[in-house]
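*Asks:* what follows is a protein structure lacking sequence information:
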C-alpha cells in the first residue's frame, strides 16, 4: 500500500500559495485493509475514508467512465491494481494532477509543473469535457490564481465552450452551482470567475440575468465605463478588494440586474431599475437556492442602493424608514453590510475607484444615533401604544438634528 498527497495541496505547495486541506490517494489497497486500520468510510459514489486521527480524506486509487449526464453521471472502478497514473489522469487540470510521497518526491506524469511555470490552466485529457462542473472549477481557479498571472490554455477554453454548448451545464444541480460560485465569490478576484464564464459562453446559461447586463449602456457622466456588465464586475472587484463578506459580494453582483430590463427607448437612463431588479434577483436566488440571509441583503441592496447614495438629501423620516426596512434595531449588521455594498457600487466605476463615499459613515452614525434612543429615555407618563409612536418621533428628530452636521456632497446615481 502506497499513500500520496494529491491535488490542490501539491499544487499550492509548489506554487507557494497557502492551503489548509489535504487529500490523499491510496494505491495498492482494498477497502477492507483501510477499515482494519481504523479508517472511517464516507461518500456514496466511491471509497473515501477519513484518517482515524487527522480526519483527512484518503481515497482509493480509481478510474472512472462517463455513464450519464451531469456531475454525477460517472461509474467508478477501484482495485489494488489501479496505478497512480491512472488515478491522476481523471483529474481536471495538469496542475491538479500531481502527487507527492512522504519523502517530498513529486510525481508529475502530465507535466503539471511545466504548466505552473508557464502559469497555464490546461486540461489533462479530453475526458475533461465529460464533467460540466469543470467549467465552473476552472473559472474559479482562474479567479484564485489571477494574482500570479495564470491564464486558461486556448484548447481548454475551447473545451469549456464545447461543454457550455452541449447542454451538459443544465444538468448541474443548483447546489453544485451555488457551491462553486460562492467559493469563487470569496476569491480575491471573483470578477474573473464571471468573466471566464462569459468567455466560454457559460454565463448566459447559468447566470442569464448577469449576462444580459453586458452591452447595456449607462450615462457616461455617472458611469465612465458605460457598460452595465463592466460596472457590475468593477463593483464586485471593489468588494473583493475590501475583503467584504459573501453576502455583500453577492449583493454587489446582482444589485443592478434591473438595468437589463430598461426599455431601449429610455437608454442610457435607467429610471426605476431598482424596482425592475427585484424579480430577476429573486429568480437568481430561488433558482440557485441561495441562503435566506444572502437573498435578503441582495434584495435590499437592489431596491434601496440609490437611497444610500442620496442619503444626505433624504428627509429625516425617509432615512428612518430606510433604516427600519433594513431592520436597524434588531440587525445592525445588515445595515453595515448594506452600506458596504452601496459603497462598492459607488466605486465600481472607471476612474472613480478611490472616490470618497461619506454616505457610508453618515448612515452608520445615524444608525447608532437611533439605536441609542430607548423607551427608558421617554417621560414616564408616555405609556401603551404611545411609546412606539414617541420612539419613532424621537428617532426622526434625532436624525434631523444629526443631519445638520453634514454638507450635501455630489449625488451618485
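*Replies:* Alright, I've got the coordinates. Since the structure is predicted, the reported quantities are computational estimates derived from the model, not experimental observations. Numbers count the residues shown, from 1 in each chain.
*Asks:* for the rest of this, base every contact and every neighbour count on C-alpha atoms.
*Replies:* Fine.
*Asks:* hang on, isn't residue 369 packed against residue 396?
*Replies:* No: under the contact definition of C-alpha atoms under 8 Å, residue 369 does not touch residue 396, with a separation of 10.1 Å.
*Asks:* A further structure is provided below for comparison with the first:
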C-alpha cells in the first residue's frame, strides 16, 4: 500500500504557488483494508475515504470507462492491481497528472513538468474527449494561470472544439456547470475563461446570449473598443482587477445582453437594450441555476446600469425610483454592488480604464440621504398603512431634491 499526493498539490508546489487542497491516491489497497485502518467511506459512487484523524481525502487508484453521456457517464474500477500510471492517465491535463511520495519523489509519466515549464495546458490522453466538463475546466485553468503565461495546446483546443460540436455539453447539469463557471469568474483573469470557451465553440453552446455580443458595434464616441463582446471582456477584467465579488462579476458578464438583439440596421445604437436584455439575463440565470443574489443583481444591473451612468442628470423622482427598486433601506449592500458593477462597466472601455467615476459617490450620497428620513415623526403625525408609505416617499423626494440641488451648486 503506497500513498501519493496527486494533481493540484503537486502542480502548484512545482509552480511555487501556495498549496491549499491536497488530493491523495492510494495504490495497492482494497476497500476492506482502508476500513480496517479506520478510514471512513465517502458516498457510494467513488472509492474515496476520509482519514480517521485528519479528515483528509484518500482515493483508491482507479480506472474509468465511458458508459453514458455527460459528466456522470462513467464506470469506475478500483483494485489493488491498478497502477499509479493507470490512475494518472484518466486525468484531464498533463500538469494535473503528476504524483509525488512523502519524500517529494516525482512520478511524471505524461510529461506534466515539461508542460509546466513550457506554460502549456495539454490533455493527457484522447480519453479527455469523453468528459464534457473538461471543456469548462481547461478554460478555468486558462483563466487561473494566464498571468503566468499559460495557453491551451492547439491539439487540446481542437478536442474541446470536437466536444463542443458533439452535443455532449448539453448533458452537463446546471449545478456542475455553475460550479465551474463561478470558480472561473473568481479567477484573476476571468475574461480568459470566456475567450477560451469562445475559441473552442463552447460559448455559443453554453451561453449563446454572450457569444452573440461579439461583432456587434457600439458608438465609438462612448465605446472606443467598439465591439460589444470585447467590451464585456474588459468589464469582467476590471471587476477582477478591483477584486469584486461573484455577484458583481456575474452581473458584469450579463449586463449588455440586450445589445445582441439590436437589428443590424439600427447599429451602432442600442435603444432600450436595458429592457430587451432582461429576458436573456433571466434565461441565462435559470439555465445555470445561479444563486438568488447573483440572479437578482444581474437583472437589476441589466435594467438600470445606464441610470447609474447618468446619475448626476437624473431627476430627483427618477433617483427615488432607482433607490426604491433596489430596496436600499433594507438591502444597502445590493445597491453598493450595483454601483460597483456600473463603475466596472464605465472602466471597461478602451483607454478609459483610469477615468474617475463621480457617479459612485453621488449615488452613495443619495442612498444615505434617503435612508436618513425618519419614520417616527410620520407615525406621530398619524400616518399608517399605505398613507405612511406615501408620506415616506414625499419626504424622501424632498430630501433628494435638496441633495441634488446641493450637489449641483
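*Replies:* Received it, and whenever you're ready, just let me know what you need. Quantities reported herein were computed from a predicted structural model and do not represent experimental measurements.
*Asks:* hang on, the earlier thing: more neighbours: which of residue 369 and residue 396 of the first structure?
*Replies:* Neighbours were counted for residue 369 of the first structure and for residue 396 using other C-alpha atoms under 10 Å; residue 396 has more, 20 against 14.
*Asks:* my guess is that one meets residue 317, correct?
*Replies:* Yes: under the contact definition of C-alpha under 8 Å, residue 396 of the first structure touches residue 317, with a separation of 5.6 Å.
*Asks:* in space, what's closest to residue 49 of the second structure - neighbours in sequence excluded?
*Replies:* Residue nearest to residue 49 of the second structure in three dimensions, not counting chain neighbours: residue 41, with 4.3 Å by C-alpha to C-alpha, 6 or more residues apart in numbering.
*Asks:* before we move on, what SS does the one you found have?
*Replies:* The three-state label given to residue 41 of the second structure by DSSP: H, G, I helix; E, B strand; the rest coil is strand.
*Asks:* and it, what does it touch?
*Replies:* 35, 47, 48, 49, 50 (C-alpha atoms under 8 Å, 6 or more residues apart in numbering).
*Asks:* of those, buried ones?
*Replies:* Members of these that pass the buried threshold by neighbour count (16 or more other C-alpha atoms under 10 Å) are listed as 47, 48, 49, 50.
*Asks:* now the helices for the stretch 251-400 of the second structure?
*Replies:* Remark: helices assigned in the stretch 251-400 of the second structure by DSSP state H, counting those that start in this stretch are 273-276, 278-287, 292-309, 316-326, 332-347, 359-371, 376-380, 385-408.
*Asks:* with distance to residue 254 of the second structure as extra columns, can I get the ones you listed in CSV?
*Replies:* Below are those laid out as CSV (distance: least, C-alpha to C-alpha, whole Å):
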stretch, distance to residue 254 of the second structure
helix 273-276, 11
helix 278-287, 6
helix 292-309, 7
helix 316-326, 18
helix 332-347, 11
helix 359-371, 20
helix 376-380, 41
helix 385-408, 30
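*Asks:* how about the ones you listed, which one is nearest residue 127 of the second structure?
*Replies:* Across these, the minimum distance to residue 127 of the second structure, taken as C-alpha to C-alpha, is reached by helix 278-287, at 27.5 Å.
*Asks:* elements contacting the closest one?
*Replies:* Contact here means 3 or more C-alpha pairs under 8 Å, 6 or more residues apart in numbering; DSSP states H and E; on that basis helix 278-287 of the second structure packs against helix 292-309.
*Asks:* how far off centre is stretch 381-394 of the first structure?
*Replies:* Chain-centre distance of stretch 381-394 of the first structure: 43 Å, with C-alpha atoms, centre = their mean, to the nearest Å.
*Asks:* cool, and stretch 382-402 of the second structure?
*Replies:* That offset, for stretch 382-402 of the second structure, works out to 40 Å (C-alpha atoms, centre = their mean).
*Asks:* circling back: strands - which of the contacts of residue 41 of the second structure land there?
*Replies:* Applying DSSP state E to those, the entries found in strands are 48, 49, 50.
*Asks:* these two touch, right, the second one and residue 59?
*Replies:* Yes: here residue 49 of the second structure lies in contact with residue 59, judged by C-alpha under 8 Å, at a distance of 6.2 Å.
*Asks:* where do the helices sit along the stretch 1-150 of the second structure?
*Replies:* Ranges of helices in the stretch 1-150 of the second structure, per DSSP H, counting those that start in this stretch, are 8-15, 31-36, 84-89, 112-118, 133-145.
*Asks:* let me have the ones in strands among the contacts of residue 41 of the second structure in a markdown table, extended by distance to residue 30 of the second structure.
*Replies:* As requested, those are exported to a markdown table (distance: C-alpha to C-alpha, whole Å):
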| residue | distance to residue 30 of the second structure |
| --- | --- |
| 48 | 11 |
| 49 | 11 |
| 50 | 14 |
